[in-house]
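In: Pasting the sequence and the predicted model now:
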Amino acid sequence: MASISALGVGSGMDLSGLLDQLAAAEKQKLTPIAQQQQSYQTKISAFGKLESALAKFREAAQDLDDPKQFQAVKKTLTGESLTATTANGAPTGTYSIEVTQTARAYSIATSGVADKDETLLGAGTLTFDMGDGESFSVNIKKDDSSLEDIRDAINEANGGVRASIISDGSDQPYRLVLSSEDSGTEGAVSEITFSGDLGGALALDQDTEVSARNALLDVNGIKVESQSNHVEEAIQDVTLNITELGTSTLELTRDDSAIKKAVGAFVDAYNDLKENMGSLSKYDAESQTAGVLLGNSTLRGIESQLRGVLSGGLEQGDFRLLSDMGITLQRDGTLEIDDDDLDDAIAENAAGMSAFFAGVGGNDGLAAKLDDTLGGMLDDGGSLDNVTDGLNASIDSLQDTYDRTNERISATIERYRTQFSQLDSLVSQMNSTSSYLTQQFDALSAITKS
C-alpha cells in the first residue's frame, strides 16, 4: 500500500480537518476535570481569606489577654531634668524626681605626638584594668605602632574601651583619647599600663583625666543611684532618661482612652471577620450568584463556635457577659458598642474588665477562651488546615485523572490518525485503479468504434 505523507493528499478528503474535530471533541472530556480543580482552588483561596481574618481577630483577642492592657497610663511631665517613657502597668501617682548628679564615663588622653601616621618607638602592650574587676590587653607590633594603628587595635579588641584621636593645635597636636564605653563606676578604667618600647613613646596626661561617676537622684524622698543616665525601675514600668541637674515632676494617671481603644479594636476585628464570612457564604438573588463557601460545613462550624464563646461569657466575676459592659451581639451576628455603658464600665471597674477579658486567680478570661477556640481553627492540624489539606488532595487526585484522561485521548487520536492514514491510502489506491480502468475502457471503446 502506498505511503501518504499528509492526511487527505491521497484521497482528496479533508481527513486532517476531521481529525482536528475529533480531537477537539475528545478534549472536551478534560473540561469538567479542570473546572472541578478550579473550584477547589477557589475554595482554598477563600479559606485563605478567612484564615487571615481569623488571625487578625485572634491578635486583637490576645491583646486583651494581658492584665496590663487595662492598666494603661498616661503621663504628664514638668521640668527639664529628664524625660520618661512608661509601659502599661506603671503605678499611677505623682513622683517628684530631683537629679543631683548625672552619670558620666571615664576618659583620659595621652601626651601629644607630631604625626598620627608615624611609627612610634616600637612594640609593646597596653593593659586596661576595668572597674568591674575585668581586664584586657592589646599587643602592638613595631611596624603597626602609629597612633592610628594603636587606636584601631584598641577598638578591635572590644574590651569596653573606645579610642579616638584629637588634635589640640600644638606642635605635637595628636593625642590618643581613651574612654570607657559605659558610664558609671563599674564601666570605668581603673588603671592603664604601657609596657615594652611603647612605654617610652606614649604617656598618660593626668591633667586630662575625667573620673567616672554614677547618676544620683531622689524619687519621692528615696535615694537612687544608677550606673547610667538611663534609669530603669526607679519607678515600676517607667524608664527615666536624665538630661541635666534639676527637679521634675512626673504624674501618672490611668489612660481610659487606651483601654477603650483596645476593646474597640477587638470589636472591629470581630466585625471585619463576620463581614468576611458573610461575603464568602452569601447568595445574591438578583444576580443568582452564590458565595464560594455557601453552605460549607467548616465555615458554619467556625461561626457557631465563635458565637457560642462570645455569647456564653463567664460563670463568675463582676462582668459575666459582654453586654454587661455595653457590648451587644446584634441580629446579624456583629458586635456593637454602647459608648456610654463602656465608658462607665472602664471608669468604675477597670479591674473587673481585666478579670473578664484576661482572667484572674488562675481562671481564664474570655480572651483565653477565644484563643483556645481560634487555635483549634488556625493552628497546625486545626479545622482550616484539615479542610485545605483535603482540597489539595482532591486537586492532586483530579490532576492524576486529568493526566490519565489526556493520555487516553492522545492514544485515541493516534489510533484515528492511523486509521485515517490507512483509509487515505486505500482511497488513493482505489482512485488510481479507477483511473486506470477508465483509461482502459476508453481505449477499448476507441478500438471497437474504429
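Out: Nice, thanks for sending it over. Numbering: from 1, shown residues only.
In: hey, let's count contacts and neighbours off CA atoms from now on
Out: OK.
In: Report the secondary structure state of Thr194.
Out: That one is not Thr; residue 194 is Phe. Put simply, Phe194 is strand when judged by DSSP: H, G, I helix; E, B strand; the rest coil.
In: May I have the residues that are in contact with it?
Out: 124-127, 202-203 (Cα atoms under 8 Å, 6 or more residues apart in numbering).
In: any idea how far it is from Arg320?
Out: Per Cα to Cα, to the nearest Å, Phe194 is found 73 Å from Arg320.
In: what's the longest helix in the chain?
Out: helix 383-449 (DSSP state H).
In: Tell me which other helices or strands it touches.
Out: Secondary-structure packing of helix 383-449 (3 or more Cα pairs under 8 Å, 6 or more residues apart in numbering; DSSP states H and E): helix 15-27, helix 31-63, helix 297-312, helix 366-378.
In: Gly221 is nearest to which of those?
Out: Proximity to Gly221 (Cα to Cα) singles out helix 31-63 among those, at 36.1 Å.
In: now the closest one and helix 366-378, what's the angle there?
Out: If you take axes from the mean of the first three to the mean of the last three Cα atoms, to 10 degrees, helix 31-63 sits at 160 degrees to helix 366-378.
In: mind listing what's buried in helix 31-63?
Out: Neighbour-count burial for helix 31-63 flags 33, 37, 40-41, 43-44, 46-47, 49-51, 53-63 (criterion: 16 or more other Cα atoms under 10 Å).
In: Which SSE is immediately downstream of it?
Out: Sequence-wise, the next helix or strand downstream of helix 31-63 (DSSP states H and E) is strand 73-78.
In: And the strands in the stretch 151-300 of the chain, which stretches?
Out: 161-167, 174-180, 189-196, 204-210, 215-219, 222-226, 230-235, 238-242, 246-254, 283-284, 289-290 (DSSP state E, counting those that start in this stretch).
In: tell me which strands and helices the last one is in contact with?
Out: Counting contacts by 3+ Cα pairs under 8 Å, 6+ apart, strand 289-290 is packed against strand 283-284.
In: Which strands and helices lie in contact with the strand it packs on?
Out: Using 3+ Cα pairs under 8 Å, 6+ apart, strand 283-284 is in contact with strand 289-290.
In: try this one next to it:
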Amino acid sequence: MSDMRIGGLASGMDTDQMIKDLMKAERLPLDKMEQKKTYMEWQRDDYRDINKQLFEFSNSIFDGVMKQATYTQKSVNVSDPNAISVKNINSTSDFSGSIEVHRMATAATMFGSGQITDPDDPQKAAGMSTKLGDLFGIGLDEEKSITVKAVNKDGILEEKTLTFSMDTTFQGMINKINSETGVSMFYDPHEKKMAVTAKNTGNNENGPEIEFSGDLVSHLKLDDNNNMAVTNGHGSYGLNADITYNGLRTKRTSNTFSINGFELTLKNQTTSPVTFSSSPDTEKILEKIVKFVDDYNKLIEKVNGELGEKKYRDFQPLTASQKEAMEEKEIELWEEKAKSGTLRNDSVLSSALNKMRTDLYSPISGGTSETNQLAQIGIKTSSNYLERGKLIIDENKLKEAISKDPNAIYELFAKDGGTTSEKGLARRLRETISTTIDSIEKKAGKSTSTNTTFTLGRNLDSIQDQMDRFEDRLVQIEDRYWRQFTAMEKAIQKANSQSMYLMQQFSM
C-alpha cells in the first residue's frame, strides 16, 4: 500500500498543481524521446511509400515495354472481312498473302434412327427430368455405360467412357456427355430424337468422326458411328476446310488455324482470292512507351521531391499534451512542416536516381540492331535542369521508329545479356529498382516485417525501451515529490498543533 498523500491541507498550497508543474519539467526528456520516435515512424512510412512506387513501376515495366507482345501488335488489312479474319498471335515480322476458300470445314453430325418417348404415352416427348431407368425400362439400382469417341483438333479420335446410375435424369445424362466428351448431344422434343454433333470440325482419315458403344447406345436410338448414320440417311461426314493459300492448294481440319505466328479464321466460301497484309499498330505500341516514360517521370519527380524537401527543424512532432492545446487545423499545418524532409539527401535514393539515369543513357553493346540508345527513337532528357532528368518524347520520331522496326525497340528495352552494358534499358532499370527496394527494406522493412529485421525498427524498439524505463523513473520521482510534500504538510500540521497548544497554555 502506498503512503497516503496529503495535498496542502496544512500549508494551504495547491500541492497537486505544484507537483504537476514539477513533473512537466521532469517529462521534457521523455517528450523529446516521443518526438524522436514519431519522426522515425514518419521516416519509415515515407521509405515504404517510395518502395511501393518503385515496385509498381517495376511491374509496369515488365507488363509494358519489356513484353514482346507489346511490339507484335499489328493492324491487319483484309480485302474481304466477311470471308476471312486475320489476327496476329506472336509474329514479330509483318505478313501478307492471299487465300481462297473452296470449302469451309464442317463437323460430323448424326441423329437418332428412332424416337425416344414418354414411357407412359408414346405420343409424347420424353421428359427431361425423367429418370433413365424409368425412360428405358431398366431397374433404378442398375448402372449402364456409354463410350464416346470423337475427333479432336488434329483429326484423331479421342475416347471417353461414362457410367450412369439409372437414377440419373435424362437431362443429367445429356449434360455429362456434353461436358466430358468431344460431342454435343441434343434431344429434340418435336422430333423426339437425339441429335449429335462433333465439337471439332474436320475429317478423320482413318474412319468415322463420331463413334458410340456400350449399353446405352441402343436405348438412345443412335447408330454406332456417323459413317453408318450417313449410309442410313441420318448423318453427315466431318469435312476439312479446302483452301488455296498463296497459290498452294491445301486443307485444314478447322476453320481457324495459325500460319507463321498469325491466326486465320475462315468465315465464308469465296469465288476469288482474298488478300491480307499487316503493319505495326503504331498507336498501341506508342501508348505503351508513352506510359513507361510518364511512369518514369512521375517516379523521379517523387524521389527528387523527397531528396530536396526542406526540413523545418523548429517544427518537431507534437506530443499528446501539445495537441490538446491546439485546434485541429493548427495541428494539421504544424505536422505538415514537421513531416517535411524525412528523406532529405538520402544516400540510397540519390544513388538509385544516378544509377537509373546511367541505365537509360548508356548505349547497349552487342545487339543485332543499330538502335542502341533512347535518343535514336525520339526520347531524350529535358534541357531544363530544374526537371532533374525528366524524359521528353518526340512523338513523330518515335512513331517513325516504331513503323520502321518495332522489334528493334523491343531489343532496346528488353535485350538480355551477360553484362549490364549488354542488357536492355528496361532490364537494367528493373535490376536497379530491385537493388534499391532491398536497400530500403533493410532500412525501413515492409508492412509485414517485425522491428528486429530492419534498422529503423531496431531503433524504434530501442527508443521505446528507453521511454519505458524513463516512465518507470518518472513514477518514482512523482512518488518522491509526494512523499516530500506530504512530510512538509505533516510537519506544518504538527507545528500548528504545537503553536495552538502553547497559546492555550499562555491564555490560562
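Out: In hand now; what should we look at? Quantities reported herein were computed from a predicted structural model and do not represent experimental measurements.
In: rewinding a little: so which of the helices and strands packed on helix 383-449 of the first structure gets nearest Ala443 of the first structure?
Out: Checking these against Ala443 of the first structure by Cα to Cα gives helix 15-27 as the closest, at 33.9 Å.
In: Off-centre distance for the closest one?
Out: Mean-position distance between helix 15-27 of the first structure and its chain equals 53 Å (Cα atoms, centre = their mean, to the nearest Å).
In: Can you report how many residues neighbour Ile402 of the second structure?
Out: Around Ile402 of the second structure there are 22 other residues, counting by other Cα atoms under 10 Å.
In: Distance of it relative to Glu287 of the second structure?
Out: On the measure of Cα to Cα, Ile402 of the second structure and Glu287 of the second structure end up 11 Å apart.
In: Of the contacts of Phe194 of the first structure, which is the nearest to Leu314 of the first structure?
Out: Using Cα to Cα, Thr127 is the member of the contacts of Phe194 of the first structure that lies nearest Leu314 of the first structure, at 66.1 Å.
In: quick revisit: as a markdown table, the helices and strands packed on helix 383-449 of the first structure with distance to Ile140 of the first structure would be great.
Out: Shown next, in a markdown table, are those (distance: least, Cα to Cα, whole Å):
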| stretch | distance to Ile140 of the first structure |
| --- | --- |
| helix 15-27 | 82 |
| helix 31-63 | 56 |
| helix 297-312 | 70 |
| helix 366-378 | 60 |
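In: which stretch among those comes nearest Ala411 of the first structure?
Out: Taking Cα to Cα, helix 15-27 is the member of those nearest to Ala411 of the first structure, at 10.6 Å.
In: other SSEs contacting the closest one?
Out: Against helix 15-27 of the first structure (3+ Cα pairs under 8 Å, 6+ apart) you get helix 383-449.
In: quick one, the helix it packs on and helix 297-312 angle?
Out: Per the same axes, to 10 degrees, the angle that helix 383-449 of the first structure makes with helix 297-312 is 160 degrees.
In: Pull the distance from helix 383-449 of the first structure to the chain's centre.
Out: Distance, stretch centre to chain centre, for helix 383-449 of the first structure: 56 Å (Cα atoms, centre = their mean).
In: likewise stretch 308-322 of the first structure?
Out: On Cα atoms, centre = their mean, the centre of stretch 308-322 of the first structure falls 32 Å from the chain's centre.
In: Contacts for it next, please.
Out: Residues contacting stretch 308-322 of the first structure (Cα under 8 Å, 6+ apart): 325, 328-329, 352-353, 355-356, 365-366, 369-370.
In: which of these are buried?
Out: Neighbour counting with 16+ other Cα under 10 Å marks 325, 328, 352-353, 355-356, 365-366, 369-370 as buried within these.
In: Ala157 of the first structure and Gly278 of the first structure, how far apart?
Out: Ala157 of the first structure is 63 Å from Gly278 of the first structure, by Cα to Cα.
In: who has more neighbours, those two?
Out: Shown here are Ala157 of the first structure and Gly278; by other Cα under 10 Å, Gly278 has more neighbours (18 against 14).
In: For stretch 491-504 of the second structure, buried residues please.
Out: Applying 16+ other Cα under 10 Å to stretch 491-504 of the second structure flags Ile492 as buried.
In: Also stretch 398-416 of the first structure?
Out: By neighbour count on 16+ other Cα under 10 Å, the buried set for stretch 398-416 of the first structure is 398, 402, 405-406, 409, 413, 416.
In: So which residues make contact with it?
Out: With Cα under 8 Å, 6+ apart as the test, stretch 398-416 of the first structure has contacts from 19, 22-23, 26-27, 29-30, 33-34, 36-37.
In: go with 7 Å
Out: With Cα atoms under 7 Å, 6 or more residues apart in numbering as the contact definition, stretch 398-416 of the first structure has outside contacts at 23, 26, 30, 33, 37.
In: For Val73 of the first structure, state which of the buried ones among the contacts of stretch 308-322 of the first structure is nearest.
Out: Taking Cα to Cα as the measure, Val73 of the first structure lies nearest Met353 of these, at 15.9 Å.
In: Now for the nearest residue to that closest one once chain neighbours are set aside, how many residues are close by?
Out: Among residues not flanking Met353 of the first structure along the chain, Phe319 sits closest, at 6.7 Å (Cα to Cα, 6 or more residues apart in numbering). Using other Cα under 10 Å, Phe319 of the first structure has 20 other residues around it.
In: and Phe319 of the first structure, what element?
Out: Here Phe319 of the first structure sits in a region with no helix or strand, counting by DSSP H and E.
In: what do we get in the second structure for Leu30 of the first structure?
Out: Aligned against the second structure by TM-score structural alignment, Leu30 of the first structure finds its counterpart in Leu30.
In: From Tyr39 of the second structure, how far off is its match?
Out: In terms of Cα to Cα, Leu30 of the second structure sits 14 Å off from Tyr39 of the second structure.
In: ok, so what distance separates the most centrally placed residue in the second structure from Ser434 of the second structure?
Out: The centroid of the second structure falls nearest to Asn59 when counting by Cα atoms, centre = their mean (8.9 Å). The spacing between Asn59 of the second structure and Ser434 of the second structure, counted by Cα to Cα, is 11 Å.
In: repeat for Ser85 of the second structure
Out: Applying Cα to Cα to Ser85 of the second structure and Ser434 of the second structure gives a distance of 43 Å.
In: before we move on, what about Asn297 of the second structure?
Out: With distances taken as Cα to Cα, Asn297 of the second structure is found 18 Å from Ser434 of the second structure.
In: try Val183 of the second structure
Out: Taken as Cα to Cα, the span from Val183 of the second structure to Ser434 of the second structure is 51 Å.
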